[in-house]
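Asks: Got a sequence here, can you model it:
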Amino acid sequence: MTIEEMRALLGLGPEFSDAYVANAYAEYIGAGGGAAGDVELIPLAIVKKHLRLEADDDAEDDLVALYLAAAIAHLDGRDGWLGRALVERVYVQTFAGFECAGRLPYPPLVAVTGVERREGDLWLPIAADQWDVVDDRLVPVGGGRWPAGAARVTYRAGYDPEAGRPLPKALQAAILIMTADLFRNRGEVASTTTSRVSMSASVEALLSPFRIWRV
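Replies: So this is what the prediction gives:
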């Protein structure tokens, strides 16, 4: 995998050095991470069963997979309706200061892989034995004090059934309903956008307890 492909996967911009990107990718893979497309939140077989398609009929598998991906993308990550990470991936969050960090966004948090402080034009790592994570918040070890200045946190968040972190049943049910609506009304839905994904009252009722509201 090239450095640029690693950047795209991890969501790291040009302000991160190639060495930083390569190290972050190594940590990601070492911790069991994989490309977003490799994570199957809901098996295709379950989606086909919900759509009442024959298990051995693969004629529309690509279309079903496309609408399933569209439903997930409508909800997932930074731009998603839920404000929550669904597909596990790496996030990088910058804060004006450590005291502003609060809970890391886009739960569920899997692991924090790096903490840095800003010094001039440089981001300097803070050793892992100097911080801990409590209730999805960064805290200094031993009641110590954080350094002054901006903070940057790299972490992994999301669900991964193969790693024992399955998508909650209510989220699965909502995504199945959304996928079915796209599939059954395909003539009215542009297959290249998620902007018209259905959000019926039943779907919103299933999703609302999991929605993260931000101000």
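
Asks: hey, let's count contacts and neighbours off CA atoms from now on
Replies: OK.

Asks: Now do the same contact list for the nearest residue to His50 once chain neighbours are set aside.
Replies: Spatial nearest neighbour of His50, excluding adjacent residues (CA to CA, 6 or more residues apart in numbering): Leu176 at 7.1 Å. Shown in contact with Leu176 (CA atoms under 8 Å, 6 or more residues apart in numbering): 47, 50, 68.

Asks: Of these, select the buried ones using a PyMOL command.
Replies: The buried residues among the contacts of Leu176 can be selected in PyMOL (16 or more other CA atoms under 10 Å) with this line:
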select buried, resi 47+68
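
Asks: could you measure Ile29 against His50, distance?
Replies: From Ile29 over to His50 the distance is 33 Å, taken as CA to CA, to the nearest Å.

Asks: longest strand of the chain?
Replies: strand 109-119 (DSSP state E).

Asks: looking just at contacts, which helices and strands does that strand meet?
Replies: Helices and strands touching strand 109-119, by 3 or more CA pairs under 8 Å, 6 or more residues apart in numbering; DSSP states H and E, are strand 122-125, strand 151-157.

Asks: please give me the structure for this one as well, since I'd like to look at both together:
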Amino acid sequence: MKKFSVKEINELLGVNDAYKAPQKVMDVMLDDKKREEMFKRFLKVETDVSRDWFREYFQKEQAERKSKKQDFTPDSVAKLLNALISGEDKDDNIYYEPAAGTGSILVAKWQKDRIYNPVASELPLAQLMTYDPRAYWYQAEELSDRALPFLIFNMAIRGMNGVAIQCDSLTRKATHAYFIRNNTSDYLKFSEVIELPKTDEFAQELNVIWVDENEVNDNDII
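Replies: Modelled structure (predicted):
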């Protein structure tokens, strides 16, 4: 299992300093061609997508521990949490996570979903082959400008279907929302990233209140 160094991640992202990474990732996530090119660069170096590649990088270089009390979940804890809240006999194909960070727990849930498939429960090797991304929905929320681009990256490179919302999960004040879409049965396909318009219809659907970015700040965080 490879661990990316700060230097490696910066090179793969195409930045010369970590502080430039969040904006670069967000810009690329909204460009179909550049997004796939970036994903392929990472996958040439590491093909194990069962864990969050950015957790240690983000915690070291990007975390806002003082202002936003950010700390990030180790892979072992993410797996344990998913084991505690999920069961093989449960219909848990809809997932919701507030304060998702870069997506460590979300990735662990996705890994469990794609490996466990009740249709092929007695044929372990067939479980992954019968995984259909369209059968699962992941809603992840994160307030931080720095963490959100990496969360979107983690969802899209894994071909998830869901939504990433930049919001305060307590007040429901939101500044952006992104539809992560893989409308195929191909579990190896990347997702599209579509920024949702700030309409009343989407506000109602996502249970958010659209606000300007300067209206969501550290004072909103409890």
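
Asks: TM-score for these two?
Replies: Here the superposed chains carry a TM-score of 0.24, computed using TM-score structural alignment, normalised by the length of the first structure; 95 aligned residues with a CA RMSD of 6.0 Å.

Asks: on that earlier part again, any chance of the contacts of Leu176 of the first structure in a markdown table with distance to Ala170 of the first structure as columns?
Replies: A markdown table is the format used below for the contacts of Leu176 of the first structure (distance: CA to CA, whole Å):
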| residue | distance to Ala170 of the first structure |
| --- | --- |
| Val47 | 15 |
| His50 | 15 |
| Leu68 | 16 |
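
Asks: Inside helices: which ones of the contacts of Leu176 of the first structure?
Replies: Members of the contacts of Leu176 of the first structure lying in helices (criterion: DSSP state H): 47, 50, 68.

Asks: what's the closest of these to Gln172 of the first structure?
Replies: Val47 (9.8 Å; CA to CA).

Asks: ranges for the helices of the second structure?
Replies: 6-13, 21-29, 32-45, 55-61, 65-68, 75-85, 104-115, 124-129, 148-157, 200-206.

Asks: most packed of these?
Replies: Greatest average neighbour count among those goes to helix 148-157 (a mean of 24), per mean count of other CA atoms under 10 Å.

Asks: Which neighbouring elements make contact with that helix?
Replies: Checked by 3+ CA pairs under 8 Å, 6+ apart, helix 148-157 of the second structure has helix 21-29, strand 162-167, strand 173-181, strand 192-195 packed alongside it.

Asks: Export these to a markdown table and append columns for distance to Glu37 of the second structure.
Replies: Below are those laid out as a markdown table (distance: least, CA to CA, whole Å):
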| stretch | distance to Glu37 of the second structure |
| --- | --- |
| helix 21-29 | 9 |
| strand 162-167 | 21 |
| strand 173-181 | 17 |
| strand 192-195 | 13 |
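
Asks: out of these, nearest to Ala203 of the second structure?
Replies: With respect to Ala203 of the second structure, and counting by CA to CA, the nearest of those is strand 173-181 at 8.8 Å.

Asks: how big is the angle separating that closest one from strand 162-167?
Replies: Going by axes from the mean of the first three to the mean of the last three CA atoms, to 10 degrees, strand 173-181 of the second structure is angled at 160 degrees with respect to strand 162-167.

Asks: by contact count, what packs against the host helix or strand of Tyr20 of the first structure?
Replies: Following DSSP states H and E, one finds Tyr20 of the first structure within helix 18-30. With contacts taken as 3+ CA pairs under 8 Å, 6+ apart, helix 18-30 of the first structure sits against helix 3-10.

Asks: Which positions in the helix it packs on come out as buried?
Replies: Result for helix 3-10 of the first structure [16+ other CA under 10 Å]: buried residues 6-7, 9-10.

Asks: could you dump the residues you listed to JSON lines with distance to Val92 of the first structure?
Replies: Formatted as JSON lines, the buried residues of helix 3-10 of the first structure follow (distance: CA to CA, whole Å):
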{"residue": "Met6", "distance to Val92 of the first structure": "14"}
{"residue": "Arg7", "distance to Val92 of the first structure": "11"}
{"residue": "Leu9", "distance to Val92 of the first structure": "12"}
{"residue": "Leu10", "distance to Val92 of the first structure": "8"}
